[in-house]
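In: Next come a sequence and a model predicted from it.
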Amino acid sequence: MSDAAASEGTEPTVPTSVVGDLPDGLIEAFDAYEAALAANDQEALAAAFEEGPDSLRADAAGLLVGHEAITAFRGRRSQAPVRTIVECHVRVLSPTAVVVVSVNAPAAGGRGILTQLWNRGADGVWRIGAAQVQAPAPVFDTRIWRVVGAPLVLSPAGSTAAGSTAGGAGELAGETVAVKDLFAVAGFAVGGGVPAYLAEAPVAEFHSPAVQALLDAGADLLGIAQTDEFAFSIAGRNSAYGTPPNGAVPGAISGGSSSGPASAVALGHATIGLGTDTGGSIRVPASYQGLWGLRTTHGIVRRTDLLPLAPTFDTVGWLTRDAGLLARAAAATLGGAAGHSPSATRPAQRDVDPVFVVDPRLVASVAPDVREAFASTLAELFPADAGSVDSGPDGAAPADVALGDIAHLFELFRIVQAAEAWRTHGDWISAHPTALAPDVMARFRFGASVTPTQEGDARAEIAVQREHLDRVLDDRILLLPSASSAAPPLTATAAEIDVVRSGTLGLTSVAGIGGYPAVSAPVMQVPGGPVGLCLVGPRGSDLALVEIAASLAARLGR
C-alpha cells in the first residue's frame, strides 16, 4: 500500500481483471492518486499527471489539454468527491504503458467510471497521460438550472418535443426554452439568482409576456435557468449556485448575467435561451460560448412580470445555436402575438441597409488577439478590391466614425445603472446585508452612493450623447467585437474579472446608451476561445439585423 493510501486508512486496490503482466508500482500509483483525490491534495494530484502540453483529461464538461490546464482545473475544486473503488480492470499495453478502467461508487449514490492511460517515465514513476471521467448522471446541473422539467411548461400550441404526445403547431414547435430566472413563470417564484430572495418571493400567477410569446409560438419551456445575483454582472459567477459551465471552452467562465440560459443552449440542453441584456448580458455569454444572441431595441418587448435591474437599460433577448432559430424566436415575439404589436412605446420593425461603420477607438481597447481577429474578419468580409462582386454586401468597406469619449459613455451608463439597481433592490439588500457576493455588493454600494444630482446630471448627458450617436451612426450598422476578450478562466481573480468587465462594458454600453438592438454572431476565434462579431443597428431594426448578421456569417462560411 502507498503511504498516501495508508494515510487515508483504505485497503489497497485488488484488480478485478488483468490482461498481461501487472507492472510493479502501478496499483500503488493508482491508490496514491485516489487517496490524493479524496484528500484534495493539490500538489499530489498535479504530480500524478504527466507534465507538459500533451496530457489529457476529459469529462462531460469537455477536454482539458496539457498539465497546466489540468492543474488549474484541480485548483478550482473546493470539495473532494467521496467514493469507493468497486472494480478495477487493467490492460497492459507494454511494460511502460497501461490502461486502467475503474468503477467507483460515490457516497452520494450511482456509479462512475474512470479510464486512465498510465505511463512509466524514465525515472520509473507511473503518471497519468490521459484520463476520461464519467461521473454518475445528475438529475440536473444546479449550476445551470434552478428548476427543470420534461418539459416544465408545455406549449398550448402543442409540441413535438420528446415526451410530448401533441401533434405540434406553431413556428417554434419542437423547440425548448431555458428561461432566465428573472421572468415570471406561472406557478413558480422568481429568484433572481439569490436563494434568500427566492425564499421570500411570491409564486407568479401569470407568465411574463416574453415567456408567453414563445409558448404561443409552439416552444416548450424546459426550465428556469440560473442568473448572476440580481443579474448585476457579466461574468456568470454566482456565489450560491456556482458558475454554469462554458459549453465552448471547458475551464472558462460562462458569461452573464444570462449565464444559465446560455450554458443550457451551448450544451444542447435547450434550443432557445430567453434572457435579458442591460449592459451586455446576452451579448457577452453569446460571445464567450459561440452562440447567436440578440439584444432587442429598448422597450420593444414588454417587460411586465420581469424582475428589473436598471429599467433605463433593461431589455429582452434570445440565445440560440444558429441564426435561423434566432430569427424565428425573435419574429415570434416581435410580431403581433401575445400583445407585442407595435405601439407608441414599442416601435415597429424596420428595414436597414447593410452599410457598416467602425470606431477605431472602440477596437483599440480590446485584447490584442481580439483586435487581430476583428481586423482579419473585416478583411475577409470587405476585400481591398471594393469594386468586385465579392467585396461585401454593399460593395464598400466600413467607414471610420468617431462615437466620442467611450470612457465617458461607460461612466454615464455606470452611474445611472447603479443608481437604478439600488433603487430597485436597495431596500431588500439593506435588510439582507450578507446575501450577496462581495463584488456584486460593491456595485450595489456604489449605486447607493450616487446622489440625485449626480444621477440627474448623468441622465441629461445621456440624452445629449444619444442624439450624438444617432447623428454619427446615421442609420448605419456599427461593427465591433461583442466582448473585449475570450472567456477568462475560472481561476481568474475578482480583480482580473473586473478589468475584463470594464473593458467589455466600454463596448456594450454603446447599445445601452442608444437603446439600440445588437446581434452577436459567433464568427471569430482567438486562442482562448470564440469571440462574437457584434452588429449594432438603428432602433427597430432587430429582425433585419439578424438577417444581415446571418448573411455576413454565410459569407465567412460560419
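Out: Now that the structure is in, tell me what you want to look at.

In: contacts, neighbours, all on C-alpha from now
Out: OK.

In: roughly how far apart are Glu87 and Gln116?
Out: 14 Å (C-alpha to C-alpha, to the nearest Å).

In: neighbour count winner among the two?
Out: Higher neighbour count among Glu87 and Gln116: Gln116, with 22 against 16, using other C-alpha atoms under 10 Å.

In: Grab the nearest non-local neighbour of that one.
Out: Ala131 (4.4 Å; C-alpha to C-alpha, 6 or more residues apart in numbering).

In: And whichever strand or helix holds Thr504, what's buried?
Out: According to DSSP states H and E, Thr504 maps onto helix 494-514. Buried residues in helix 494-514, counted by 16 or more other C-alpha atoms under 10 Å: 497-498, 500-501, 503-514.

In: what does that helix rub up against?
Out: Applying C-alpha atoms under 8 Å, 6 or more residues apart in numbering, the contact partners of helix 494-514 are 234-235, 278-280, 313, 362, 365-366, 406-407, 409-410, 413, 439, 462, 465-466, 469-470, 480-485, 488, 517-518, 536.

In: and that helix, how far from the chain's centre?
Out: The chain centroid and the centroid of helix 494-514 are separated by 15 Å under C-alpha atoms, centre = their mean, to the nearest Å.

In: ditto for stretch 436-448
Out: Mean C-alpha position of stretch 436-448 versus that of the full chain (C-alpha atoms, centre = their mean) differs by 22 Å.

In: Quick one: neighbours of Asp181, just the number.
Out: Counted with other C-alpha under 10 Å, the neighbours of Asp181 add up to 33.

In: quick one, what contacts it?
Out: Residues near Asp181 by C-alpha under 8 Å, 6+ apart: 146, 190-193, 224-227.

In: Longest strand in the chain, please.
Out: Assignment by DSSP state E gives strand 83-94 as the longest strand of the chain.

In: Show me what it is packed up against.
Out: strand 17-19, strand 97-106 (3 or more C-alpha pairs under 8 Å, 6 or more residues apart in numbering; DSSP states H and E).

In: Please identify the most buried of the ones you listed.
Out: strand 97-106 (a mean of 20; mean count of other C-alpha atoms under 10 Å).

In: And what about Trp422, helix, strand or coil?
Out: helix (DSSP: H, G, I helix; E, B strand; the rest coil).

In: For the closest residue to it other than its chain neighbours, list the residues it contacts.
Out: Distances taken as C-alpha to C-alpha, 6+ apart put Gly447 closest to Trp422, at 5.3 Å, once the chain neighbours are dropped. Counting by C-alpha under 8 Å, 6+ apart, Gly447 makes contact with 415, 417-422.

In: quick revisit: turn the helices and strands packed on strand 83-94 into JSON lines, including distance to Asp41.
Out: Shown next, in JSON lines, are these (distance: least, C-alpha to C-alpha, whole Å):
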{"stretch": "strand 17-19", "distance to Asp41": "29"}
{"stretch": "strand 97-106", "distance to Asp41": "18"}
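
In: before we go on, here's another structure to hold up against the first:
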Amino acid sequence: MSVTGVAELEPAELESLLAAFHHYEAALMVDDVDVLDRSFAPGPDTLRGDANGLLVGHERISAFRSVRGGVARRTITEVRVRVLSPQAALVVSVSAFVAGGSGLQTQLWERIADARPRHDGGGDHGGRWVITSAHVTGAPPAVNRAIWRVAGSPLVPALPTSSSGPRPLEGMSVAVKDLFAVEGFAVGAGVPEYLAGAAVAEVDAEAVRALRAGGASVQGIAQTDEFAYSIAGRNVHYGTPPNGAVTGAIPGGSSSGPASAVALGQATIGLGTDTGGSIRVPASYQGLWGIRTTHGAVSATGLLPLAPTFDTVGWLTRSAAALRAAAAATLGGADDASADGVGRVGGAARLARRFAVSRDIVASCESGVREAFDALIREPAIRGVDDAQGSPPLEEVDLGDLDAVFAAFRVVQGAEAWRQHGEWVQAHPGVLGPDIAERFDIAAAVTADTEAEARAVLAEARERFDRVLDGRVLLLPSASSAAPALTATPGDIQAVRAATLRMTSVAGTGGYPAVSAPLMRVPDPVGLCFVGPRGSDLALIDLAASVAADLGHPL
C-alpha cells in the first residue's frame, strides 16, 4: 500500500479508512446490499460510474445495485491512497479477477458525522468514512451475452463486388436481430431451447443480404426478447442488454440487442423488426434514430415472423445519415416518388411539412413526455408554413376510438403469434419467461370469431386513418415514457407497455412507415415519431432529419 497526498492522516484515522474500504470490498464479494448502501454517502449528489454510464444520487445507485446480482470474484492486489484533507481521501485499487483479467476502482472517500453504530471494525475517529464518488473499470467480457448471441470481427464479411468504387455502406457493421437468417447460423429467437432445435440457415435473409451487398459486414447476431413478443428488452435466458443512454434502465425491445449494440458503439446499424413498436421503443429509450418501414416494403424472406399482418423490417442507427443509407441500400434510393410520397415504396421525393397531432394519443403519455411534446410542436421548425397552398402546417385530428383499435390490434397480433409459435410453446411448457408465457396463454384463447371481429375493426380504422390524415405526417412521442428503471415492477412495465402500444399500434394498423428521431429529453431520451404515408420511407427520414437540423439537434 502507498499513501501520499497534500495532507496527512493520523495512523488511527488511516486505519479507520482502510477498514471501511476492506469492509466495502468484502460486502461486494457476498453482495451484501445493506452494507454496500451504507458505504455510499446518502443524498442526491453521490456519484458512481462505469463503462455503461453514470449514476447520480444514492437512490439510483442503490436501485442499480439491487438488480445487479453481485460482481465477479476478485482479489485486491494493490491499494494507493492520496490524502486530500483530514476529511477526504482518494483510494485507487487494482483487482485481479478469478476468471482472469484485471480491474481498477477509484473512490473518493469522505468522513461524515453519523450517530449510527459502526460495523466495519474501524472505530470512531471523528466520523464515518463513506464513498461520495466512485468509478469502476472492470474486466470487459469479449462478448456481452446480454447483447450478442454470437459475434465476430466481423462474424460475416460484406458480399464481394465487381465494382471498384466505394459502396454506400462500406465500412459499416450490422447487429442482426436474432430473427433473421444469417448464412451458416441458426435463428434462436431469444430462446435457447428453440435455438437448440433450429436448422442452420443456408442463405441470408433478404434484408441481411441487402446490407451486405451495400458493403456492410455482419458484426454479429444480437439478442431479442423471446419470440419478439415484448417491447421491454428483458430476456430471462440471456439477461437484459444495457441501455446505452440511460444507466440502470431497460433498453426497450424486442430489438433490444441491436439497439444496445448500436447505442454502445459496437455496431453502426441495428437490423431489427417492428410489429408493435419493437424498433421505435428501443430507439426512443436509447436516443437512437430508427424506422419501421412501410408494411411489405422490405422482403420478409428469411425472417422468423411473429404476426405477419404487422411485422415490418427496419434499422436503428446513431445518426440520420446512417439510417438513410441503410434504408436506401435496402429499399432503393431512386427519387421517383409522387409529390406526397404515397404509393412509392422508399420514395425519396420531398414530403411537405404538413403535420397532424392527436391529443387522444398523447393523453396516454406520462406528464413529462406530454410537456416535452407540447413544447416541441410549438417550435417554428414544425409550426412554420411549408405548403404551396398555404394549408395550416399543424392540425389537430381525431383518429377515432384508439382504445378499440388497440384492443383489436392485440387480438389479431395474438392470434397470429399463436399460429406461428403455439405448437412449439405447447410442446415446451415452462420454458418461457412469465410475461411472455402469459401473452401466449391469452393468444391461445382467441377464437376465430373474435379474430374476425377484430380484423373488421382494424380495416375500418385503417380507412379512417387514411381519410383523416390525408397525406399529413402524424407526430407523436415514440413511447409513452422514458426508459423505465431496471427495478420497475412487472406491473409498472405492463402499464408502460399498454400505454405505448396504444400509440404505436396506429402505424401498425395503417401499415405506415414511422421514424423515431431522438429529439426530446425528460431528462432521459424520448423519441419524436414521424408517421408518414405508405411508401414515403426515404422521404420521411429526410423530413425528420430536416426538422432535427432546424431544431439544432446533431444528425
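Out: On my side now, so go ahead. Just so we're clear, the structure is a prediction, and the values are computed from it rather than from any experiment.

In: sorry, back to before: mark which of the contacts of helix 494-514 of structure 1 are buried, thanks.
Out: If you count burial by 16+ other C-alpha under 10 Å, the buried members of the contacts of helix 494-514 of structure 1 come out as 234-235, 278-280, 313, 362, 365-366, 406-407, 409-410, 413, 462, 465-466, 469-470, 480-485, 488, 517-518, 536.

In: Residue in structure 2 paired with Thr491 of structure 1?
Out: By TM-score structural alignment, Thr491 of structure 1 lines up with Thr487 in structure 2.

In: swap in Gly75 of structure 1?
Out: Using TM-score structural alignment, the equivalent of Gly75 of structure 1 in structure 2 is Ser66.

In: what's the neighbour count on its match?
Out: 17.

In: For the closest residue to Thr161 of structure 2 other than its chain neighbours, the count of nearby residues, please.
Out: Excluding the flanking residues, the one nearest Thr161 of structure 2 by C-alpha to C-alpha, 6+ apart is Ala213, at 7.7 Å. Neighbourhood size, Ala213 of structure 2 [other C-alpha under 10 Å]: 20.

In: hang on, Ala213 of structure 2 packs against Ala158?
Out: Yes. Under the criterion of C-alpha atoms under 8 Å, Ala213 of structure 2 makes contact with Ala158 at 6.5 Å.

In: Report the contact partners of the aligned partner of Pro156 of structure 1 in structure 2.
Out: Counting by TM-score structural alignment, Pro156 of structure 1 corresponds to Leu159 in structure 2. Neighbouring residues of Leu159 of structure 2 by C-alpha under 8 Å, 6+ apart: 209, 212-215, 217.

In: Shared with structure 1, which of these?
Out: Using both residues aligned by TM-score structural alignment, their matches' C-alpha atoms under 8 Å, structure 1 keeps these contacts from these: 212-213, 215.

In: Closest one of the residues you listed to Trp424 of structure 2?
Out: Trp424 of structure 2 has its nearest neighbour among the kept ones among the contacts of Leu159 of structure 2 in Arg212, at 31.8 Å by C-alpha to C-alpha.

In: how about the contacts of Gly447 of structure 1 in TSV, adding neighbour count and distance to Ser258 of structure 1?
Out: Formatted as TSV, the contacts of Gly447 of structure 1 follow (neighbours: other C-alpha atoms under 10 Å; distance: C-alpha to C-alpha, whole Å):
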residue	neighbour count	distance to Ser258 of structure 1
Ile415	22	22
Gln417	26	17
Ala418	23	18
Ala419	25	21
Glu420	23	19
Ala421	24	17
Trp422	24	20
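
In: of all those, which comes closest to Ala435 of structure 1?
Out: Set against Ala435 of structure 1, the nearest of these by C-alpha to C-alpha is Trp422 (14.7 Å).

In: can you tell me how far that closest one sits from Ala4 of structure 1?
Out: 52 Å.

In: before we move on, what about Ile70 of structure 1?
Out: For Ile70 of structure 1, the distance to Ala4 of structure 1 equals 21 Å [C-alpha to C-alpha].

In: what about the alignment partner in structure 1 of Val176 of structure 2, is that helix, strand or coil?
Out: Under the alignment (TM-score structural alignment), Val176 of structure 2 pairs with Val179 in structure 1. State at Val179 of structure 1, reduced to three classes by three-state DSSP: strand.

In: what's Val179 of structure 1 in contact with, if anything?
Out: 211, 221, 223-225, 261, 273-275.

In: Show me where the stretch 151-300 of structure 2 has its strands.
Out: Assigned by DSSP state E, counting those that start in this stretch, the strands in the stretch 151-300 of structure 2 fall at 173-177, 217-222, 269-274, 289-292.

In: The shortest one vs structure 1, average offset?
Out: Aligned to structure 1 and superposed, strand 289-292 of structure 2 gives a mean residue distance of 0.4 Å (mean C-alpha distance after the TM-score superposition for structure 1).

In: Compare whichever helix or strand comes after that strand with structure 1 and give me the mean distance after superposition.
Out: Using DSSP H and E, the helix or strand that follows strand 289-292 of structure 2 in sequence is strand 312-317. With mean C-alpha distance after the TM-score superposition for structure 1, strand 312-317 of structure 2 departs from structure 1 by a mean of 0.4 Å once superposed.

In: Measure how the helix or strand that comes right after strand 312-317 of structure 2 sits relative to strand 312-317, angle-wise.
Out: Sequence order places helix 320-331 as the next helix or strand after strand 312-317 of structure 2, per DSSP H and E. Taking axes from the mean of the first three to the mean of the last three C-alpha atoms, to 10 degrees, one finds helix 320-331 of structure 2 and strand 312-317 inclined to each other by 150 degrees.

In: Need the contact partners of the helix or strand just after helix 320-331 of structure 2.
Out: The first helix or strand that comes after helix 320-331 of structure 2 along the chain, using DSSP H and E, is strand 355-357. For strand 355-357 of structure 2, contacts defined as C-alpha under 8 Å, 6+ apart pick out 382, 393-397, 469, 472-476.

In: okay, those in TSV with distance to Ser93 of structure 2 and secondary structure next?
Out: As requested, the contacts of strand 355-357 of structure 2 are arranged in TSV below (distance: C-alpha to C-alpha, whole Å; DSSP: H, G, I helix; E, B strand; the rest coil):
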residue	distance to Ser93 of structure 2	secondary structure
Ile382	52	helix
Pro393	59	coil
Leu394	58	strand
Glu395	60	strand
Glu396	59	strand
Val397	60	coil
Leu469	61	helix
Arg472	59	coil
Val473	55	strand
Leu474	54	strand
Leu475	51	strand
Leu476	48	strand
